[in-house]
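In: sharing a model prediction with you, sequence too.
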Amino acid sequence: MTEPSSRRILGLALPALGVLAAEPLYLLFDIAVVGHLGALPLAGLAVGGLILAMLSTQLTFLSYGTTARAARLHGSGDERGAVAEGVQATYLAVGIGLAVVAAVYAVGGPVTSAIAGDAEIAAAALSWLRIAVFGAPLILVAMAGNGWMRGVQNTLRPLRFVLVGLAVSAAACPVLVHGLLGAPRWELEGSAVANVAGQSVTAACFVVALLRERVPLRPHATVMRAQVVLGRDLILRSLAFQACFLSAAAVAARFGAAAVAAHQVVLQLWNLLALTLDSLAIAAQTLVGAALGAGNAAQARQLAGRLARWSTVFAVLLAGAFALGVSVLPGLFTADPEVLDQIGVIWWFFVAIIPVAGVVFALDGVLLGAGDVAFLRTATLGCALVGFLPPIWLSLEFDWGLAGIWAGLTVFMMLRMLAVVWRTGSGRWAVTGADTQAGRRSE
């Protein structure tokens, strides 16, 4: 197995970036369409969308875990086995997705009420959510499809499938929301229907692609159980992130409207950077998993160093761009002087952690590709408990403001960097063979 060229790495990373960015961009379009209905429907979309997004975020193991397992099998030469991982992940996606639908119908009312804090907003959110949740199994099928296709080093087809589905949603959304072209005017519910329509198309594309591979379709409990084991650790890791960022938002809100607005602006920029750097992390997952599956631990280690260097250089360039843009970029989001003052407090924390993120995200991808998720789970939980949550809550106690919150994020990222650099340098993750559980046994 020859070492991948720079062109090959970019050929995996750039389509992956397109997939990562497509959904957030469509959500902005959806918000713009619904926003013309007024404040109440927009608030309902915000609350309902938050609930659905939080559910789907916890289930990304269907993508990342499937990539890790399929990449090893692909590297070992077992192409049919790699695709078969997608079959089992798709069964899991459908089963978990139907459970999500049932859960929303069982407890959606109390949950939307608790989050919204207003009866009218909660009613609007629940009305949207009860339609949109039928897209949950479809979203999860697409995650599973992305997972096995990344594992066999095909990131271009998933991009096409996602773009086709989003094009359907984008065409249907204004028509159904505002009753254009003779269609019924369904307002907020029209947004949910449009979302499900597009998700149906994307999921259908992935299922057809799977069927065309002509691999056995019989469910295998042992494979699904192994995928769930990976998923458990990834879910716990994701919950650590959710706890940190929800705590940060809650504390920021207690420092006033200007503080929470500034925090939201910079956090959205951070999320955009995370998507960008994650594209290289996905390439790392795919290529490292394949190298280990082929029995080439030396190449996996070389790839780890190479991709970490790429990601760090890219992150440093991004940090430089944001440093130079300090007098211009915040003004693109707000003209409020108080909000701009608060952004100024945290801007340099934001700039400083971008290079750190370049290292962390790349090596996260390496360890995910190796199936070393037990270490990532433990490291992330430990860094959150030690580095992020204490400064957040101490900021509230001692009135440190946003500076304290973002200092906590900085410490969190620094500790994560130390953890993944140490783990990567130890070489304990570089366990060869087609079985991702080998990495767990090395713990």
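Out: Received, thanks. Residues are numbered from 1 along each chain as shown.
In: please count neighbours and contacts with C-alpha atoms only from this point.
Out: Fine.
In: in space, not sequence, find me the middle residue of the chain.
Out: The centre of the chain sits closest to Thr57, judged by C-alpha atoms, centre = their mean, with a distance of 6.2 Å.
In: name the nearest residue to it, sequence neighbours excluded.
Out: Nearest non-adjacent residue to Thr57, counting by C-alpha to C-alpha, 6 or more residues apart in numbering: Ser238, 7.5 Å away.
In: you'd agree that neighbour is up against Gln58?
Out: Yes. In this structure, Ser238 is within contact of Gln58 by C-alpha atoms under 8 Å, at 6.1 Å.
In: how much space between the residue nearest to Thr57 and Gly77?
Out: Here Ser238 is placed at a distance of 32 Å from Gly77 (C-alpha to C-alpha, to the nearest Å).
In: look at those two and report which has more neighbours.
Out: More crowded of Ser238 and Gly77, by other C-alpha atoms under 10 Å: Ser238, with 20 against 15.
In: so which bits of the helix or strand hosting that one are buried?
Out: According to DSSP states H and E, Ser238 maps onto helix 221-253. Neighbour-count burial for helix 221-253 flags 223-224, 226-241, 244-245, 247-249, 251-253 (criterion: 16 or more other C-alpha atoms under 10 Å).
In: with stretch 271-280 instead?
Out: Neighbour counts using 16+ other C-alpha under 10 Å place 273-280 of stretch 271-280 among the buried residues.
In: and here's the other structure:
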Amino acid sequence: MPLTTGIGRNIRQGRTHDREILRLAVPAFGALVAEPLFLLTDSIIVGHLPDPALGALGVAGAALTALVGLCVFLAYATTAAVARQLGAGDLRRAMRQGVDGIWLAAAIGVAIGVACWSLAPFIVHLFGATGDLAALAVTFMRVSLLGTPGMLIVLAGTGVLRGMQDTRTPLAVSVGSFVLNGLLNLWFVLGLGWGIAGSAWGTVIAQTLSAAVYVTLVVRAARRHGASLRPDLPGVRAAGAAGFALVIRTACLQLVLLVATSLATRMGETQIEAHTIAARLWTFLAFSLDAIAIAGQAITGRALGAGDVAATRSATKRMVMWGVVSGIVFGVVVLLARPVIPGLFDADDAVAAQLMTALWPVALFQPVAGIVFVLDGVLIGAGDRRYLAWASLSSTLVYLPFATFAGSLLALWLALGAWMVARMITLSVRAYGRAWMVTGA
């Protein structure tokens, strides 16, 4: 009887975790997909302009994505901090953390905009752009920089709401911003004839209005719970210091992807085209797995804030299971779709042959990616940022020799697989222990 009772309790607990994971992860996935849809919509509209407008959008977009990507800690660190205070039952302090995150995002956004305005021609040149391509890229980048504070405030505001266990509102804001961005781009670029600058202005307005929505929501919540709206300089500095380790983690991730793209480019035009398609597929699948990681950040922060180590361990095991199962399903889908994927991208025979080879490791390492994404989210939610920075550095050092000596696209993707395995080992070793489970506010 006790054994039966224990099994029943575990089943009920597992179902409870499942409902909570789905409640947070499904809306988070929708919000995550909105960002690449921004870029896709801009590309489709700018594609109607004469050359080299689309190329300029690609160059400036890549630079801006890298800059904003390094600031993703504003969402992750804020989610963990707010969720921990929520779990500890201190809603006033939770919103105080959120307000500090908003102020930090605004300050960094202004600093990036001011610094990169004059550096725009140099940054564009780093991507190899010259002539009209460079001029258009600089125009797009400089207009887009006006929206940088808004973009970063959106990250921080998203983190606040996720920390409060709300992923539906960020989804609604993302959908609204996506629709507005598309309409404004159509009007400015094709209706008013503003060219590539019109595309940038459309995105700036959409992102700034989204930031205004988040600021309004955070201000209302802060007033409701008695939190000050003034910038708390020690709190802002603490938020920045906490995010520094996540910047290192994110920089390592971007370095790995940049090296892979660079090496694939050197292999030849056929290889880089096949690699680009494989990387886009990998990225889309990563968004799905990252949705579970976001649920992990929110759930872990809240549970540890409440001092519930048992619930933290139980939820972590359940989310890892979700990651593994999702990874297996994704891997099988990739293998089943492998014969038709080249045709979806209109790849010629040579590119298709390279792509068919690269899709094997893409499918094979999906379960590993599931574990990695989940544990990454769990440790971010626990505030174990310093370990994540060292783990990212060490796994990158494992990857670089494999990538450097990769003589084919298959070998390059196997090197990326070795990087994922190294991340899985470092994160699993940490998650198995107890050092990261620091409880309380």
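Out: Nice, I can see it. Owing to the predicted nature of the structure, the values given are computational and were not obtained by experimental measurement.
In: hang on, the earlier thing: list just the nearest of the buried residues of stretch 271-280 of the first structure to Leu159 of the first structure.
Out: Comparing those against Leu159 of the first structure with C-alpha to C-alpha picks out Ser279 as the nearest, at 12.4 Å.
In: so the alignment partner in the second structure of that closest one versus Val46 of the second structure, what's the distance?
Out: In the second structure, the residue paired with Ser279 of the first structure is Ala291, using TM-score structural alignment. Distance, Ala291 of the second structure to Val46 of the second structure, using C-alpha to C-alpha: 30 Å.
In: relative to Leu412 of the second structure, how far out is Leu263 of the second structure?
Out: 8 Å.
In: what is in contact with those two at once?
Out: Residues touching both Leu263 of the second structure and Leu412 (C-alpha atoms under 8 Å, 6 or more residues apart in numbering) are Ala403.
In: helix or strand right after whichever helix in the second structure runs longest?
Out: Secondary structure assigned by DSSP state H gives helix 2-46 as the longest helix of the second structure. Later in the chain than helix 2-46 of the second structure, the nearest helix or strand by DSSP H and E is helix 53-69.
In: which residues are in contact with stretch 355-362 of the first structure?
Out: With C-alpha under 8 Å, 6+ apart as the test, stretch 355-362 of the first structure has contacts from 274, 277-278, 280-281, 284, 304, 307-309, 311-316, 319, 413-414, 416-417, 420.
In: 6 Å - rerun?
Out: Residues outside stretch 355-362 of the first structure that contact it (C-alpha atoms under 6 Å, 6 or more residues apart in numbering) are 281, 308, 311-312, 315-316, 417.
In: again with stretch 376-385 of the second structure
Out: Against stretch 376-385 of the second structure from outside (C-alpha under 6 Å, 6+ apart): 80, 245, 293-294, 296-297, 300-301, 436.
In: matching residues in the first structure for it?
Out: The aligned range for stretch 376-385 of the second structure in the first structure is 364-373, by TM-score structural alignment.
In: just the contacts of stretch 376-385 of the second structure: which are in helices?
Out: In helices, judged by DSSP H, the following of the contacts of stretch 376-385 of the second structure are found: 80, 245, 293-294, 296-297, 300-301.
In: make JSON lines out of these and add distance to Gly131 of the second structure.
Out: JSON lines is the format used below for those (distance: C-alpha to C-alpha, whole Å):
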{"residue": "Ala80", "distance to Gly131 of the second structure": "45"}
{"residue": "Ala245", "distance to Gly131 of the second structure": "38"}
{"residue": "Ala293", "distance to Gly131 of the second structure": "43"}
{"residue": "Ile294", "distance to Gly131 of the second structure": "42"}
{"residue": "Gly296", "distance to Gly131 of the second structure": "47"}
{"residue": "Gln297", "distance to Gly131 of the second structure": "45"}
{"residue": "Thr300", "distance to Gly131 of the second structure": "51"}
{"residue": "Gly301", "distance to Gly131 of the second structure": "50"}
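In: Trp103 of the second structure matches what in the first structure?
Out: Using TM-score structural alignment as the criterion, Trp103 of the second structure maps onto Tyr91 of the first structure.
In: nearest spatial neighbour of that match, chain-adjacent residues omitted?
Out: Nearest residue to Tyr91 of the first structure, sequence neighbours excluded (C-alpha to C-alpha, 6+ apart): Pro219, at 7.4 Å.
In: is the one you found part of a helix or strand, or is it coil?
Out: Here Pro219 of the first structure is coil, with the state taken from DSSP: H, G, I helix; E, B strand; the rest coil.
In: translate it into the numbering of the second structure.
Out: The equivalent of Pro219 of the first structure in the second structure is Pro231 (alignment by TM-score structural alignment).
In: so who does the corresponding residue of the first structure for Gly301 of the second structure touch?
Out: Counting by TM-score structural alignment, Gly301 of the second structure corresponds to Gly289 in the first structure. For Gly289 of the first structure, the contacting residues are 68, 71-72, 369-370, by C-alpha under 6 Å, 6+ apart.
In: go through those residues and name the one nearest Pro137 of the first structure.
Out: Using C-alpha to C-alpha, Ala68 is the member of these that lies nearest Pro137 of the first structure, at 21.5 Å.
In: distance check, that closest one against Gly151 of the first structure.
Out: Here the criterion is C-alpha to C-alpha. By it, Ala68 of the first structure lies 7 Å from Gly151 of the first structure.
In: go on, Leu272 of the first structure?
Out: Using C-alpha to C-alpha, Leu272 of the first structure is found at 24 Å from Gly151 of the first structure.
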